[in-house]
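> For reference, the sequence and a predicted model appear below.
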Amino acid sequence: MPPALPAHRLNNFDAVRMVAALTVLVSHQFSLTGHGEAGLFEVHSWGGVAVLVFFSISGFLVAQSWDNDPRLHAFMARRLLRVWPALAVAVVLTACVLGPLIGSMPWRDYVHDPLFRRYFKILRFSNQLFLPTGFEGNVLGRVINGSLWTIPIEMKCYAALAVVGALGLLRPRWRPLLAVLLVAVAVGYLWPAPWRYGWIVRRDMPLEFMLCFAFGMLCHYHRPRTTGPGAWPLLAAAWAAGAVAYAAHQQVLALVLWVPLTAVWVGTSSWPVVRRLGRFGDVSYGLYIYAFPTQQLMIWLYKDRLPWGAVLLLAIAGTMALAFASWHGVEKHALRWKPRTPRRAAAEKAPALA
């Protein structure tokens, strides 16, 4: 018999996150080459929809992590170890290797420029777009890594979950009230004023991401109604409610109703071949944090020498290589420092049974 798959590979989550990260990459390739990203319902690019998927899955899995070990310090340590080490390496490589390579500034002038020092504020989860140098000739040549702006929002979601959990509001008796509150916020705030139309200029995206995170979290607390065959009634209800919202021209609300439960249901499913896409490592985070600068570099080098599709394939190949290096060289090693859950630690200390 073939060896059993590890538990985390018995579902589709690795594949869903990988597809979402690649969708963000492909979507950005259009805007980075001046073609404009394809949009969905005029309220999100396809990359934006993929980010909604990311936040939905994150809410589901992070709530599970909290339940496994609801100690505040241990929870935040796990979240930081998952996000920060790989981000730190990406920031250092971008600022200290890529930046000097794409510009002609002397090293001394480069490192003493305020933009160089400011770029490292990303490591404090502050969004920074610029270095002293840029990709001259690119459409968005001054933007070094435009994807990282969602990471501070993700960290706020982690902090909010920890606070709500520490206050005891995730206990069973409070969950129905929490669900009603989230639906009320979604309907009340996302029922849009005219200025919210058009995904390029909308400013309420952080709330949408956080709502998807929260609905993903609720999906965890209402298993098995949100996973497996038992999810069909709730899935049908969510899609029917989203259809009503869409018919009322509330496209954003429709997406927030559709995406979280659908993403969680697909992720918790176990489909042949699909569930094995993560067997070489969870590369989705690496794909996300390295895609934008890699795309900028490939466009800068080859935009006048190769067709658009060839440049895209080079960007995908380069990003994939960096993502694998990030997982195997940084991320999986950082995760070994995660605090053990009390139950696991107790099990390891217990004497073996005869």
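Thanks, I have the structure now.

> Could you use CA atoms for every contact and neighbour count after this?
OK.

> did I read that right, residue 281 in a strand?
No: the assignment for residue 281, made by DSSP: H, G, I helix; E, B strand; the rest coil, is coil rather than a strand.

> In three-state terms, label the spatially most central residue of the chain for me.
Among the residues of the chain, the smallest C-alpha distance to the mean C-alpha position (C-alpha atoms, centre = their mean) belongs to residue 54, namely 4.1 Å. For residue 54, the assignment made with three-state DSSP gives helix.

> what about versus this one:
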Amino acid sequence: MWTLSFEFLCYLLIGFLGTFAFFKKTPWPMMAAFLLSVAVWANLERLNPYMQGNQDFQLLARLVPFFLGGAVVKVLSKRIGLGWQGALVAAIVAAACIFGLDGFGNQMAAPFLAYLLLWISTWLPCPKIVMKNDVSYGAYIYAFRVQQLLAVLGGYHWGVWWFTLAAVFATMPLAITSWLAVEQPIMRMARRRI
């Protein structure tokens, strides 16, 4: 839940970048924007005095590379496709970044992780009920609040596996309700207008 405002800012950033024609013609500007976002995160300690230690700036600097990493994969998707060879390379490069680049390796690994996750999503079998009912956004929105509530109620004493299981079972009814009552009807209305 706490990431939603940052997600909104990232969508605004993508919308802003998309207004420039050269961002639409070639993937290089998006790749440059991603690398710039990684450089900002890697040099955050140097930038902090200019931002007066602003926590929102620090969180945004941490998250923007992940968002732009996904955007890089999107702009390259027609050129690189999704295959097991690419997924293998992505996994190796992501691991090298994460374990080899101290302080900014996670951010640098973002496009490789995005590619790997997209490939996994096409490779794993998906039941029809899941294909027709996407509760992932509801889970994304409510999971943090459910986890916080469980922790306040003492769930952290249960151990990580029982806590995780309880959080999943408590989050899913909220996510399903969100899908059925809000997201699916809005998506239907949007499709009718298009």
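Looks like it came in fine. Because the structure is predicted, anything quoted here is derived from the model rather than measured.

> Please state their TM-score.
Here the TM-score of the superposed chains, computed with TM-score structural alignment, normalised by the length of structure 2 as the reference length, equals 0.71; 184 aligned residues with a C-alpha RMSD of 3.7 Å.

> re the thing from before, please verify my assumption that the residue nearest to the centre of structure 1 contacts residue 17.
Yes: the pair formed by residue 54 of structure 1 and residue 17 meets the contact definition of C-alpha atoms under 8 Å, at 6.6 Å.

> Show me what the lengthiest helix in structure 2 is packed up against.
The helix that spans the most residues within structure 2, counting by DSSP state H, is helix 55-80. Applying 3 or more C-alpha pairs under 8 Å, 6 or more residues apart in numbering; DSSP states H and E, we find helix 55-80 of structure 2 packed against helix 4-18, helix 28-42, helix 105-108, helix 110-123.

> Dump those into a markdown table; add mean neighbour count and distance to residue 145 of structure 2 as well.
Supplementary listing: those in a markdown table, determined by neighbours: other C-alpha atoms under 10 Å; distance: least, C-alpha to C-alpha, whole Å:
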| stretch | mean neighbour count | distance to residue 145 of structure 2 |
| --- | --- | --- |
| helix 4-18 | 14 | 13 |
| helix 28-42 | 19 | 27 |
| helix 105-108 | 24 | 25 |
| helix 110-123 | 19 | 25 |
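
> and of those, who's closest to residue 98 of structure 2?
Relative to residue 98 of structure 2, the nearest member of those by C-alpha to C-alpha is helix 105-108, separated by 4.3 Å.

> Can you give the contact residues for the closest one?
Residues from elsewhere that reach helix 105-108 of structure 2, judged by C-alpha atoms under 8 Å, 6 or more residues apart in numbering: 35, 38, 62, 65, 66, 94, 97, 98, 99.

> What residue in structure 1 is paired with the fourth one?
In this case it means residue 65 of structure 2. Taking TM-score structural alignment as the alignment basis, one finds that residue 65 of structure 2 is matched in structure 1 by residue 211.

> now swap in the second one and tell me
With TM-score structural alignment as the criterion, residue 38 of structure 2 lines up with residue 186 in structure 1.

> tell me the contacts of that match?
Shown here is residue 186 of structure 1, whose contacts under the criterion C-alpha under 8 Å, 6+ apart are 211, 253, 256.

> Assign residue 82 of structure 2 to helix, strand or coil.
Using three-state DSSP, the secondary structure recorded for residue 82 of structure 2 is coil.

> quick one: contacts for the counterpart of it in structure 1?
Taking TM-score structural alignment, the alignment pairs residue 82 of structure 2 with residue 227 from structure 1. Taking C-alpha under 8 Å, 6+ apart, we find residue 227 of structure 1 in contact with 264, 265, 268, 269.

> quick one: the strands in structure 1?
Across structure 1, reading from the start of the chain, the strands by DSSP state E fall at 39-40, 44-45.

> rewinding a little: hmm, which of the contacts of residue 186 of structure 1 are common to structure 2?
With both residues aligned by TM-score structural alignment, their matches' C-alpha atoms under 8 Å as the criterion, the subset of the contacts of residue 186 of structure 1 whose aligned partners also touch in structure 2 is 211, 253, 256.

> ok, the closest residue to residue 312 of structure 1 other than its chain neighbours to residue 191 of structure 1 distance?
The spatial neighbour of residue 312 of structure 1 that comes closest, neighbours along the chain excluded (C-alpha to C-alpha, 6 or more residues apart in numbering), is residue 29 at 6.9 Å. Distance, residue 29 of structure 1 to residue 191 of structure 1, using C-alpha to C-alpha, to the nearest Å: 31 Å.

> Over to residue 291 of structure 1?
In this view, residue 291 of structure 1 and residue 191 of structure 1 are 33 Å apart by C-alpha to C-alpha.

> Repeat that for residue 270 of structure 1.
With distances defined as C-alpha to C-alpha, the gap from residue 270 of structure 1 to residue 191 of structure 1 amounts to 35 Å.

> list the contacts for the residue nearest to residue 225 of structure 1 when sequence neighbours are not counted?
Once its chain neighbours are removed from consideration, residue 225 of structure 1 has its nearest residue in residue 231; the separation is 4.6 Å (C-alpha to C-alpha, 6+ apart). Residues touching residue 231 of structure 1, when contacts are defined by C-alpha under 8 Å, 6+ apart, comprise 224, 225, 265.

> which residue lines up with the last one in structure 2?
The one in question is residue 265 of structure 1. Following TM-score structural alignment, the counterpart assigned to residue 265 of structure 1 within structure 2 is residue 116.

> which residue packs closest to its match, ignoring adjacent ones?
Distances taken as C-alpha to C-alpha, 6+ apart place residue 87 nearest to residue 116 of structure 2, at 5.0 Å, with adjacent residues excluded.

> how about the one you found, what does it touch?
Residues counted as contacts of residue 87 of structure 2 (C-alpha under 8 Å, 6+ apart) are 115, 116, 119.

> which one of those residues is nearest residue 6 of structure 2?
Relative to residue 6 of structure 2, the closest of the contacts of residue 87 of structure 2 is residue 115; by C-alpha to C-alpha it sits at 21.8 Å.
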